Structure formats: structure tokens, C-alpha cells
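A.B. asks: got a structure for you, letters missing:
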């Protein structure tokens, strides 16, 4: 491999820089971590073995791990090798995983889990057994040979050190709540810019330990956590599995100084833990939290943010501090704020958020289709996010809702997050969601799904009465559980109607707005 000369143009160079700056910074998960120098040695062993199996720089493989521990070492190894790696959610249905692998068509599939090894024995690609990766050992079921192009035996292999900012580092798939998950192609430059933006915004330094407890196949912990920590030569830790009950104990035991969360995770911590659980932590900053979270858990500074894997990870962000008033009323966590210096945004006539990069390799490179990365930008280089938003009084971007997850009753858009926050506060319910069903007269009807029908009928009736007519549920469906994304715990609204109902309660309305009855 070409020697590193101190210039950081790709992730392999960033890893070397971080090790040179802070060789003992922690890397791994809370229960199993090493210093960055030792992680680099192990990852280099893996890199050499991948090359020996015929997997060369700029070739594409898939990786399906079981925990963040697995993703962290293979992610480092593939970046040192210059391999394009697609990270897949292991909890997706097996037939869907197989279909996604066919879309990806990798040279090989790396697996880290006994169950996955047995269930995917029939795949047509060579299987890389990565169960001993942290010992520096991988094994391939058969030699991997590409016939031409990148990864072929005749192609020169310089590893990841010589990758350009435009070269693809990784594929991260979307959640797939509205169809088969799509693979987003993310370049080295994308990760370098995103890591620098987060690191600078939260002021990371080499003595920080960034705790990113969400699964590593999402951009949230990988980009906002791992790469931003490398950017500051800080330590970074994931966890085997996100646990609300153990979160604060882990944060305290690891000496975490910053945490990278997600709206769903923050909400669960707010609901199920309090100051008595968090006392004694060393956390000074948190990403994707609100002012109430900071005040309750004694954290000095936080950020709310808007973005997506496609839209530069985080393309807008603003700081919040304990005691801050909520800046806007719409949207989960009031996503929005000031733009990155390398991104601009505008609102289309239909209310959709459009974003455009002001510097190359800031947004994603496109979606992978039939083995080719296809740009998703329009003729003026704008990316259409599919999100509804607005600009606030000072030009800050405010996220309202996903356009594909919007409800429209009698021509009026129902602000889902607003209605849910209202019902949570006024009716005192917790595990629930609203979504819609077709309606012959109004087009759609609001439906409330709950996992417990032991709510107070009087409070629920009063809460419904306080809502405008078009926001009111037409029925309440009791189900055993809410369908959630296995990675970040988002409610998958489009699957609500697939859950078998335990019982259905009709909500009827009289001639006056105050005339509401729940038929139990």
C-alpha cells in the first residue's frame, strides 16, 4: 500500500491520521473495545485477507452483521482496502435481504452471525465468514474473481489510501417504509465533509468519547458518530444493542462525553428514565435532542437537526440549550435550523424541501440501480427530499413531515406529529400512532392505533374535542404492538393496517364540535 503522507482525501487517510494523533483512543463497543492503534492493526490484517481472497479496491461487497461491534471492524477494514461496502440491516425479513442483495449484486457477502450463515447458504455469491473478524481472520467460501473493471486481477490495487473524494466508500440503504429499501451511494468526500461538520458543530476534541448507540448500518451513528469522532481523533463507542434501561449506566461506565441519538431513542429515554438514572455522567453535548432533554439530564448543549442519508446526512442544524423555548411547533423534534456552509435549501411550490450542494461530494452520489450509481438530482442539481417543510422568520428550514406519510382529509393536510403530541399530552396515552384509511367522502380518515385500550375515555374524548374537525380520528384500533424499524425504532405507519386488531372502537360525532362519543 502507498504510504500515508498526512494529506486527508479519503477515509483510509483519515483513519491513519486519527491513529497517529490519538493511538489509544477507544474504538469498539461498550463491552469490547480496543485502542485505535490495535483496531488499525486488526483491520489491516483483514484488509490483507480480503485482498488474498480476490477482493480488491473499488470492488463491491455486502456486509450483514449482527451488532455494531461487527460493523465497526469490517467498516474500518473495507475503508483501508478501498472496497465499496454495503451495510445491511440484519433484522430485515430474509426474503427481502435476498432481494436487496440481488439488487446490489456484490462480489461477495460478508456475514458475522451463525443464524445468517445458515439462512443465506443458498446465495449465489461467495460468502465471507467474518465471525472471527476481531481476531483478524476472515474466510471465503470460494475465490472471488472479477472478470473486468475494478476488482479484477489485472487492475492495480493501491488500497484505500489512493481513493479520491468522488470514489464510493459505502452504500447505506433507506428504511424501506414505502417500498423496497434503496441503496444510497456515499462517497469518501461525503463522509469527510459530514464528519467535519458534526465535529466542528459539537466541538469534538481528542479527549472526547463519542457514544453512538444506534445500529451502525444507519448514517446516524456511522457518519455523525464514527467519522466525526475520527475527524477529531476522539474515541468512539457503539453498543451491542440499544437499551433504554442500560443506556445511562453504559454512558457513565464508558466515560462518554458526547452522545449521538435519534428522535425515537431520545423519546424513549425521556419516557422511561429520569435524572436519578443519569446522575454522574460526563456528557457535555448531545446530537438530535431537544431543550427538555438537556434540562432533565443535565447536559450542557445539544442540537436538533434536519437531513437524510441522501441530503448530506445532516444538512441543517441548530444548537439548543437547557431552558430554550421551542422555536417552532411542527415536526418531530422541530427538525431544522441553519444550513451547512456547503448546502442550500429552498421550498418548492408544493411545499417540498429541496436541497443542493454548494461543494462537490456533499450530498449522496445517487441511488444504485442495476449495478450503476444513478444521480437523483434534477437538471438544476436540486435533490427533491420528499419532505414537506417551510422557512421560518429568519430563513431557517423547518421540517414538517414526510410527504409520503402525510394525511389529507377533505383537502386539508393533517400534521401527524402535532396531533400525536397533542394526544400524548391531553389524553395521557403513550404507545400509539395515527395514520389514515381511505374514506369515500373525505378521501382519507384519521385512524388512531393504540397498544392499550385502558385509556381514560373522558380524557380521550376531551382531547379529541380540542382538535380541528379534519384532524379527529374516525376510529380507534387496539393492536398488540406497533410495527417499528428494527434499527432506529421508527414507527412504520404503512404497516399499521397489517397488524391484527384486538378490538376496534368507533368514534362518532354529532352536529356540534363538542359532541364526541367513543363506543366501547
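C.D. replies: Structure received. Treat the numbers as computed from the prediction; the structure is a model and nothing was measured.
A.B. asks: going forward, measure contacts and count neighbours with C-alpha atoms only.
C.D. replies: Will do.
A.B. asks: in the stretch 351-500 of the chain, which spans are helices?
C.D. replies: Here the stretch 351-500 of the chain has its helices, by DSSP state H, counting those that start in this stretch, at 416-427, 457-465.
A.B. asks: between these, which one is closest to residue 258.
C.D. replies: For residue 258, the closest of the helices of the stretch 351-500 of the chain is helix 416-427, at 27.2 Å, according to Cα to Cα.
A.B. asks: who's in contact with that closest one?
C.D. replies: 329-332, 401, 406-407, 429-430, 433-435, 455-456, 459-460, 462-464, 467, 471 (Cα atoms under 8 Å, 6 or more residues apart in numbering).
A.B. asks: where do the strands of the stretch 201-350 of the chain begin and end?
C.D. replies: Assigned by DSSP state E, counting those that start in this stretch, the strands in the stretch 201-350 of the chain fall at 209-211, 235-238, 258-260, 285-287, 301-308, 313-320, 336-339, 343-347.
A.B. asks: strand 313-320 and the fifth one, what's the angle between them?
C.D. replies: In this case it means strand 301-308. Interaxial angle, strand 301-308 versus strand 313-320 (axes from the mean of the first three to the mean of the last three Cα atoms, to 10 degrees): 150 degrees.
A.B. asks: just checking, what packs against strand 301-308?
C.D. replies: strand 285-287, helix 291-297, strand 313-320, strand 336-339 (3 or more Cα pairs under 8 Å, 6 or more residues apart in numbering; DSSP states H and E).
A.B. asks: take this one as well and set it beside the first:
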């Protein structure tokens, strides 16, 4: 019996029991609308999940087993994900862009005997070298069965014919059990499998943490399920009694069509997504839409203008795969660059390299701990050293830096690995990027460090112009000069039509750093442009 009031009952937290509860409450209420696809009520979703769970069980999947899902957003991803958790097994979604050595590492690390994969992706398993533990691949789509050297391949149509009576889990699925393993991008080393419990998924988006998300909301999911910005928000709406609209991916061109056709009231816009929406040509019907709530991370510059133009409330948030949304803003924050204040149930400190708290206003690493158990990751799977490094002195170390004002507002500065040091000064790449993005002809921007001739770093800005526009690097520098400290003004500028991105729309700074100073990179100093102090 649970006697800890900080841990809610199973049917408020654990997917299996929560789904059954929602279906029993109102089986005809719509839970998910797929863009260009079916609409499932709560009752229909439960029926799909139970049928799929029986099929997985017939293949030997049981409680606590790891099952890899290598699928794009859509009905197949949702029913297999929910079915995996319905059995008490562990959902392991992986990036649909994986191939080669990265794919080999992740499949080996995941310890899964069964993989559910899209037909067009499955041949990459042989190319990467199938791990010995993987014994069965369930093929989704395709006109012919894929052939692999190691594991057997069975199609979804074949397992749909399986007659199997669903057997209940041997033990109840508990809030502290592992729900999922999410793999981080691994830009500084091998991708790490982040262990996430049901409690962690629940804590950041429960009614207590996000009271403005209600049963009347429909959240547009435009992030992939292998990213917590996709899957956790689906779970959040199950927790809050609302519904979701699922799209294959974010599309600036189709965004408002998807919002209106799905009657979505809430959306999360990560990074450049918000810029695409904001820079769309104004239209008379901009505010005539069902949207009420927009999360952006990082916070857009003109919050008031965005809120008024589209008739929405804007929120921002600080989160990462390992956490449960510890910092959240109120509606329409007026402080530029804030990521909000610490929510109830969480402690956040900013510390130096010795874990000493830094003074208010100074930059320090964000470290986190929570009041309730299991609401932060319980480790990196099969990576004890990485787990120990992150969990030091009783606090989870994020690897992110921020500063805080006297009122408790936090301002994200940078990933520690992305920080730039030039002329004895520390530079936030994000702050430089924000000023570059203020230029009307700039569509996207990324700032990275490149080695200086003597020591420390020089600043390289990689800029993507608005389609049809050309940017003069001298004019860009003159635009930036009055907007930032002299040492922050980029020395180098390179123009690309499109910046390299991950499938979750994050700019791949590691790729840009590796390319460094290409032949087409403009050098301010060689052009004779000086910056006054």
C-alpha cells in the first residue's frame, strides 16, 4: 500500500491504469486526431492498445522487457508505444535518422530483443551490424518483407492474425517503474539512454505543475515520439484528461492548417519553429484560430506582439530529457530571455565547478533536485560513470548554465560545452544568436567557437537568410555592433541556405564546429572592419 502522499495512485500516473480509467470515464470522448489519418476515441485507443499488447505478448514480450520503436509519428507509433507500456515493458523510441555506428551503439545499449520498425529503416540494421540480443523485428509498412541476417522479421499484418489471450502483468506496474529510455543526441560522446519513470513523465505536466492545461485542451504534437517534447506531451494530455492532434513533423507551411483542422488549443514550438511562425507574412485571420496556449523554448523576443497577433498566451519553459520541467514561466512574460521561475516541488541552484552556489546575477551551472521521488531521471542505462558524474552531491547536474535575478527569474545562458571564451570574456552563443536573429533578413543563425590564432576562441556566426534575401556581412556587423559588447561581435560570418538540424529541429552545432572556417567564410579582421569598445 502506498503511504507516501508525494506519490499519486497508480491510475493517475501509470499509463496502463490511467488509460483504462480515462476509457471508463468517457469511452466516446476523442483522445487523438492524426493529421490525414484516423480519429480514435478513448475507448477505441484502449481497444487498439489491448489488441497490440496481446500481439507483442505472443512474441514473448513481457513485463520489464525493452522494446525499441523505430517509427515516425502516427497511429502505429502510438498503439505500439502504449501497448509496450500496457504490458509493463519499457518503451525505447529511437531517432529515425539513426544509421551506421550511432545506430549500432544504441541498439546494443538498449538490450532489446524486439524492435518495431518502419520498412524503409529496417535494412539499416544489417548495415550497422545487428546486436546479438535482437531476435525479432516487427515490420511496419512496405510491400515486401525485409530480410535481415540475424533477427527474424515478421510483418504487422502477420502478427494481427495472432490469436492470443492477453495475460495480466505478474506484478502491478508502479509509478516508479521505468516507462521509457530516451537517447540523447550524443554530440560530445556516445548517445546516452536516459531512464525515465512514470513519475518523471507525470511530474512536469500534472495538473499541479501545469494548471493551465485542462481536459478541454487539445495539444498539437509536432515533435517526434523519440523526443520528450513529443511523447511527454501526449502523456500530459492523458494525465490532464485532454486530447492530442498528431502530425508527422513540424511544417511552417502547414502549421495553421493543422491547428485549425485539428481544433488544437495548445502547441510547443522549439527553437526555430517559433521563428517560422512569427515571420510568416501577417494575415487578417491570424487571431481567428482555436489556439490558446503556446510554449516556446527559448522565449521569443516580442512576446506581447506574438500574443496579440495570434490571440494566444505565451509561456516558456526550461527542461531536458533528464528532468520534469523544473522551471516554467507565467503567461506572456515581460522579461526578455527568461525561462521562468522554479515550480513547486523543485529546488534549483546555480553553482560553480566546485558546486558552490554563485551570487545572484552570476552565471552558474543549473543543478536540480525534487521533493518527490523518481521525478528526475534515475540514471543513464548501462553507463554508471555518466550517471555518477551527473548525480553529484545529491543534485542532478544539467550541463547547462544560467543566471538568476533577485526575484527568482532564471535566464538560460548556454550549454556548458557551447560556451565561448574570447579575450578573457565568457560569451553566451545564444545571446549572440538572439541579436543576429533580430535582423529582418535573417531566418536562422547559429554561433560557435573556432580556435583563435593565439589562444582562446573566436566567434563564428553561421547565418541562413530569409528566402530571396541577400545579406551583406559588413551591414550585419554594423547592425550587431550597437546591440552587444565589442568582444561578442562575430569575427567570422558564413552564409548557408539551410542550417544542419536533427529530426527534432535542433541546429547541429557539432557539425558546424567540425566544418569550422570554410573557404566561403567571411573574416571581419581581414576585411578591415574594427569594432570600438
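C.D. replies: Great, that's in hand. Since the structure is predicted, the reported quantities are computational estimates derived from the model, not experimental observations.
A.B. asks: and the contacts of helix 416-427 of structure 1, which are buried?
C.D. replies: With burial judged by 16 or more other Cα atoms under 10 Å, the buried subset of these is 330-332, 401, 406-407, 429-430, 433-435, 460, 463-464, 471.
A.B. asks: now for those, which pair is the farthest apart?
C.D. replies: 401 and 460 (24.3 Å).
A.B. asks: picking that back up, would a markdown table of the helices and strands packed on strand 301-308 of structure 1 with mean neighbour count and distance to residue 38 of structure 1 be doable?
C.D. replies: Below are these laid out as a markdown table (neighbours: other Cα atoms under 10 Å; distance: least, Cα to Cα, whole Å):
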| stretch | mean neighbour count | distance to residue 38 of structure 1 |
| --- | --- | --- |
| strand 285-287 | 25 | 27 |
| helix 291-297 | 19 | 34 |
| strand 313-320 | 24 | 29 |
| strand 336-339 | 23 | 37 |
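A.B. asks: make CSV out of the ones you listed and add distance to residue 106 of structure 1.
C.D. replies: Below are those laid out as CSV (distance: least, Cα to Cα, whole Å):
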stretch, distance to residue 106 of structure 1
strand 285-287, 34
helix 291-297, 42
strand 313-320, 24
strand 336-339, 36
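A.B. asks: which residue, other than its chain neighbours, is closest to whatever residue of structure 2 lines up with residue 414 of structure 1?
C.D. replies: Under the alignment (TM-score structural alignment), residue 414 of structure 1 maps onto residue 427 of structure 2. Among residues not flanking residue 427 of structure 2 along the chain, residue 420 sits closest, at 5.0 Å (Cα to Cα, 6 or more residues apart in numbering).
A.B. asks: so that neighbour sits right up against residue 447, yeah?
C.D. replies: No: with contact defined as Cα atoms under 8 Å, residue 420 of structure 2 and residue 447 do not form a contacting pair (9.3 Å).
A.B. asks: look up the residues that both of these two are in contact with.
C.D. replies: The contact sets of residue 420 of structure 2 and residue 447 overlap at 429, 459 (Cα under 8 Å, 6+ apart).
A.B. asks: count the neighbours of the counterpart of residue 416 of structure 2 in structure 1 for me.
C.D. replies: In structure 1, the residue matched to residue 416 of structure 2 (TM-score structural alignment) is residue 403. Using other Cα atoms under 10 Å, residue 403 of structure 1 has 16 other residues around it.
A.B. asks: ok, so what distance separates residue 403 of structure 1 from residue 204 of structure 1?
C.D. replies: Distance, residue 403 of structure 1 to residue 204 of structure 1, by Cα to Cα, to the nearest Å: 35 Å.
A.B. asks: got it, and residue 498 of structure 1?
C.D. replies: Taking Cα to Cα, one finds residue 498 of structure 1 at 44 Å from residue 204 of structure 1.
A.B. asks: so the two - more neighbours on which side?
C.D. replies: Comparing residue 498 of structure 1 with residue 204 by other Cα under 10 Å, the one with more neighbours is residue 204, at 24 against 9.
A.B. asks: how about that one, what's its match in structure 2?
C.D. replies: Match for residue 204 of structure 1 (TM-score structural alignment): residue 214.
A.B. asks: the closest residue to that match other than its chain neighbours: neighbouring residues, count only.
C.D. replies: Closest residue to residue 214 of structure 2 apart from its sequence neighbours, by Cα to Cα, 6+ apart: residue 240 at 5.8 Å. Counted with other Cα under 10 Å, residues neighbouring residue 240 of structure 2 total 22.
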